[in-house]
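Peer 1: have a look at this fold, sequence not included:
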C-alpha cells in the first residue's frame, strides 16, 4: 500500500493529457486562450504509459484522464487502450467537456471506462455561450444522452459562479428527478490563468446547500464514499443524486488519496501546490524505474497536510494564477 507522510493512502492518479481546450470558460482561462505547451514540452504517450505503469505497480488503483480537454489530443483512444490493460488497475475514468466525446462512448465502454465526469455549468444554451464563448451546448447534451444510453455512471460537474449561473442550481437539481445522474456543484477556485482577478468565494458549499434546501426541503444527506471530495445528498423520488464539492474551502484534505501529473509531467501532491518534481524531465535525463520510484517516494513523503498549507508554500507568492487546464481538472 502506498501512503504519504500523514498516513493517507495514495491510490488515485489524475493524469492531464493536454493543456488545450476547445472551450474558453472564463473561470479557467482568458478569452484568447493560454500560451499552449509545445509538443516537446508535453509528455509523450510513451512517457505517460511508463509513468502510469510504474505508479500502478507502486499502489495506484484508479486513474482519471483529464485535460484541458482530453479529446482534443490526437489518438487519445490509443493511450486509453494501453492504460486500460495495466495489471493492477481497478478503475479507469475520464473527465470531459463533452464537445467531442459522443462518437467515442461505445469504444470507451469496451475499454472498461464506465465512469465519466461531464463538465457542464448551465442548462441554458445562452448562458452556456456566455460562460464558454463557444456555441457547443447541443453537442454536450448529446454526449450526456449517449453516456446514459451506454449505462455509464455520469457525474455532471458544475462550477457555481456568482452573477453567472447561480440561477441554474435548481434546474440542474431538477435534472436528477428523471435522469440517473449525479449533479455536483463545485466551489469556484482561483485557477483562471490570469484571465481575471479572483475576488474570493461568494457561494461556498454551505450557501449552495441552503439554496437547494429552500426548494427541496426533503433533501437528505447520504453516506459519502471513502475519500469522497463531495458531500452527497439524495432527494426522495429522484433517480439521480446531488453532490457539493468544497474545492475552495478544502474541507476534504484529511482523507485525500490523489496525486496529479500535469501535461508537462509535473507531479502535484495537491491541487494548490506548484509542483514537487517533474517526472518527464527525470525520464528524459535517463533515470530508470527504480530511480523514478525513489524520487516519487521522496515526494510522497513530503506531502502537505492540506490545500491551505500548499498554497502558503507556493514559490509564487503573489497568489494562484495557473489555469485549471494546465493543472488537470
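Peer 2: Cool, the structure landed. Just so it is clear, the structure is predicted and the values come from calculations on it, not from any experiment. Numbers count the residues shown, from 1 in each chain.

Peer 1: please count neighbours and contacts with C-alpha atoms only from this point.
Peer 2: Fine.

Peer 1: quick one: the helices in the chain?
Peer 2: Along the chain, counting by DSSP state H, helices occupy 45-58, 76-84, 105-110, 125-132, 137-149, 169-178, 205-215, 279-284, 289-300, 307-312, 324-327.

Peer 1: how about these, which one is nearest residue 68?
Peer 2: Nearest to residue 68 among the helices of the chain is helix 324-327 (4.3 Å), distances taken as C-alpha to C-alpha.

Peer 1: can you give the contact residues for the closest one?
Peer 2: 16, 18-21, 28-29, 67-69, 191-193, 260-263, 271 (C-alpha atoms under 8 Å, 6 or more residues apart in numbering).

Peer 1: redo that, cut-off 10 Å
Peer 2: With contact meaning C-alpha atoms under 10 Å, 6 or more residues apart in numbering, helix 324-327 is reached by 14-21, 27-29, 34, 36-37, 66-69, 189-193, 260-264, 266-268, 271-272, 274-275.

Peer 1: so which of the residues you listed belong to strands?
Peer 2: When those are checked against strands (DSSP state E), the matches are 14-16, 66, 260-261, 266-268.

Peer 1: dump those to a markdown table, plus neighbour count.
Peer 2: Formatted as a markdown table, these follow (neighbours: other C-alpha atoms under 10 Å):
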| residue | neighbour count |
| --- | --- |
| 14 | 23 |
| 15 | 26 |
| 16 | 27 |
| 66 | 28 |
| 260 | 24 |
| 261 | 28 |
| 266 | 19 |
| 267 | 24 |
| 268 | 23 |
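
Peer 1: turn the residues you listed into JSON lines, including distance to residue 59.
Peer 2: Supplementary listing: these in JSON lines, determined by distance: C-alpha to C-alpha, whole Å:
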{"residue": "14", "distance to residue 59": "14"}
{"residue": "15", "distance to residue 59": "15"}
{"residue": "16", "distance to residue 59": "19"}
{"residue": "66", "distance to residue 59": "20"}
{"residue": "260", "distance to residue 59": "15"}
{"residue": "261", "distance to residue 59": "16"}
{"residue": "266", "distance to residue 59": "19"}
{"residue": "267", "distance to residue 59": "16"}
{"residue": "268", "distance to residue 59": "17"}
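
Peer 1: adding another structure so you can compare the two:
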C-alpha cells in the first residue's frame, strides 16, 4: 500500500541518503535540479477534477455548497477523453472530487481514460462513503482494468458517530462510511490505498484524540485538513477568489489550533504522520501570516470543474473554459488568459492541502525534515 505523496522520498532517503555526511548538501542540490525541471513543464502534473455538482449530502463544512445542484451540462465522456489526451506530461496525481464522484455513472470510464491515454500515475477519489456498493464495485473494476496503476480512495470521517452524522446532516452516514472502509479493505490489492480524511472544525477538534484512536483501529492512513474559506487565502486580489465559504462551520480559534497541532504531532512518528504534522504546522503558521512554503501551483497544478471551467487552484476562480481551446489543456495552459492569471498568483498562499503538499515536496527545508 502506498501511504502518501512522500513514500518515494522516504525510500530514497532511507536507502541512499541515510547517514551520509553530506546528506543535506545532496538534498539541496537534488532539489534545485527538481525545481528547475518543474518550471519547464508545459502542462500541469497534478489535477483536481470536480467531476460532478451532484451530491447526496449537504455537509455543514462544505465550501462548495452553492454549486451543489443538478448535474446538467457536465463534461461528457468524449470531451474528457480529449482532455486526457491533451496533456504534455503524464499526471503524477489526478484527484476526482465533487459533489460526490460516485454519483457519476461513468466514474470507472473516467479513470480508465486517464490511465490509458495520459498514463496517469495515481488517481485519488474523495468520497463521503455513502454509496458502499457502487464504491466497492467501481474500485474492483478500476483495479482490474489497470493492474499496474496506483489508486486511492479517501473516505471522509469528521468525528465519531454523533459528531460525524451532525456535520454531514445525515443520520447513518457514519455507519455507511465505516462499512465502506471495511468492504474496501477486503479487496486486498497492493495498488489500492485507503485513507480517512478529516476536516478539522470548531465542532469536532476536541474529539480528535478519540477519532485518531478509532481510525488507528481500522488500520488505514489518517489525513487531516483545516477548514478552508476565503479568509485562509493570503496576499491575493479578492476579485480572483471563488465564493468558496462554508455555510455552517468555522475554524477552531487560534489557541485551539495549537492544541490541534499537538494532538496530530502526538499521533506517531510514521512518515505519513510526519508529513501531516508539518502540513498542519505550516497551515497554522500561514493563518498567522507567517508564510513558510513557496507555492508552486502555477507550475504544477490545475483545477477542472464539471462544465469545463479551469483554474490554477481551488481558491481562485476560473480563467476560462476548455471548450474555448477545443478541450486541449496544453493550448489553454499556454494561452494569454492562463499566463495573465498565473502572473497574479506569484506571492499568494493558502492552506489548500493538495497545493500545500505538492509544494512541500519541492521545499528543501521540508525534505530535510522528512527524509
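Peer 2: Received it, and whenever you're ready, just let me know what you need. Keep in mind the model is a prediction, meaning the values are calculated, not measured.

Peer 1: report the TM-score for the pair.
Peer 2: Overlay of the two chains. TM-score (TM-score structural alignment, normalised by the length of structure 1): 0.71; 288 aligned residues with a C-alpha RMSD of 4.0 Å.

Peer 1: ends of stretch 125-134 of structure 2, what's the gap?
Peer 2: The first and last residues of stretch 125-134 of structure 2 sit 13 Å apart, counting by C-alpha to C-alpha, to the nearest Å.

Peer 1: buried stuff in it?
Peer 2: Buried residues in stretch 125-134 of structure 2, counted by 16 or more other C-alpha atoms under 10 Å: 125-132.

Peer 1: could you do stretch 195-209 of structure 1 as well?
Peer 2: 195, 198, 201, 203-205, 208-209.

Peer 1: next, format those as TSV and append distance to residue 135 of structure 1.
Peer 2: Output for the buried residues of stretch 195-209 of structure 1, formatted as TSV (distance: C-alpha to C-alpha, whole Å):
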residue	distance to residue 135 of structure 1
195	20
198	25
201	28
203	27
204	29
205	29
208	27
209	30
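
Peer 1: which of those lies closest to residue 231 of structure 1?
Peer 2: The closest of the buried residues of stretch 195-209 of structure 1, once distances to residue 231 of structure 1 are taken by C-alpha to C-alpha, is residue 205, at 8.9 Å.

Peer 1: the residue lying closest to that closest one once chain neighbours are set aside - how many residues pack around it?
Peer 2: Nearest residue to residue 205 of structure 1, sequence neighbours excluded (C-alpha to C-alpha, 6 or more residues apart in numbering): residue 246, at 5.6 Å. Counted with other C-alpha atoms under 10 Å, the neighbours of residue 246 of structure 1 add up to 20.

Peer 1: need the counterpart of residue 246 of structure 1 in structure 2.
Peer 2: Aligning on TM-score structural alignment places residue 246 of structure 1 opposite residue 283 in structure 2.

Peer 1: so its match touches residue 260, yeah?
Peer 2: No. Between residue 283 of structure 2 and residue 260 there is no contact under C-alpha atoms under 10 Å: 11.4 Å.

Peer 1: next, show the common contact partners of these two.
Peer 2: Common contacts of residue 283 of structure 2 and residue 260, defined by C-alpha under 10 Å, 6+ apart, comprise 226, 277.

Peer 1: so who does the counterpart of residue 260 of structure 1 in structure 2 touch?
Peer 2: Using TM-score structural alignment as the criterion, residue 260 of structure 1 maps onto residue 303 of structure 2. Contact partners of residue 303 of structure 2, counting by C-alpha under 10 Å, 6+ apart, are 44, 46-50, 94-95, 309-318.

Peer 1: repeat for residue 93 of structure 1
Peer 2: By C-alpha under 10 Å, 6+ apart, the contact set of residue 93 of structure 1 is 14, 62-66, 80, 84, 108, 112-117, 153.

Peer 1: go through the residues you listed and flag the ones preserved in structure 2.
Peer 2: Among these, the ones still in contact in structure 2 (both residues aligned by TM-score structural alignment, their matches' C-alpha atoms under 10 Å) are 14, 62-66, 80, 113-117, 153.

Peer 1: could the residues you listed be laid out in a markdown table, adding distance to residue 179 of structure 1?
Peer 2: Below are those laid out as a markdown table (distance: C-alpha to C-alpha, whole Å):
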| residue | distance to residue 179 of structure 1 |
| --- | --- |
| 14 | 27 |
| 62 | 26 |
| 63 | 26 |
| 64 | 24 |
| 65 | 24 |
| 66 | 24 |
| 80 | 27 |
| 113 | 20 |
| 114 | 16 |
| 115 | 15 |
| 116 | 15 |
| 117 | 15 |
| 153 | 11 |
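
Peer 1: now, among the residues you listed, which is nearest to residue 169 of structure 1?
Peer 2: Using C-alpha to C-alpha, residue 117 is the member of those that lies nearest residue 169 of structure 1, at 17.6 Å.

Peer 1: separation between the aligned partner of that closest one in structure 2 and residue 38 of structure 2?
Peer 2: Under the alignment by TM-score structural alignment, residue 117 of structure 1 pairs with residue 154 in structure 2. Per C-alpha to C-alpha, residue 154 of structure 2 is found 27 Å from residue 38 of structure 2.

Peer 1: what about these two, which has more around it?
Peer 2: Higher neighbour count among residue 154 of structure 2 and residue 38: residue 154, with 23 against 16, using other C-alpha under 10 Å.

Peer 1: is it true that the more buried one touches residue 224?
Peer 2: No. Assessed by C-alpha under 10 Å, residue 154 of structure 2 is found out of contact with residue 224, at 11.2 Å.

Peer 1: overlap in contacts of the two?
Peer 2: The contact sets of residue 154 of structure 2 and residue 224 overlap at 196-198 (C-alpha under 10 Å, 6+ apart).
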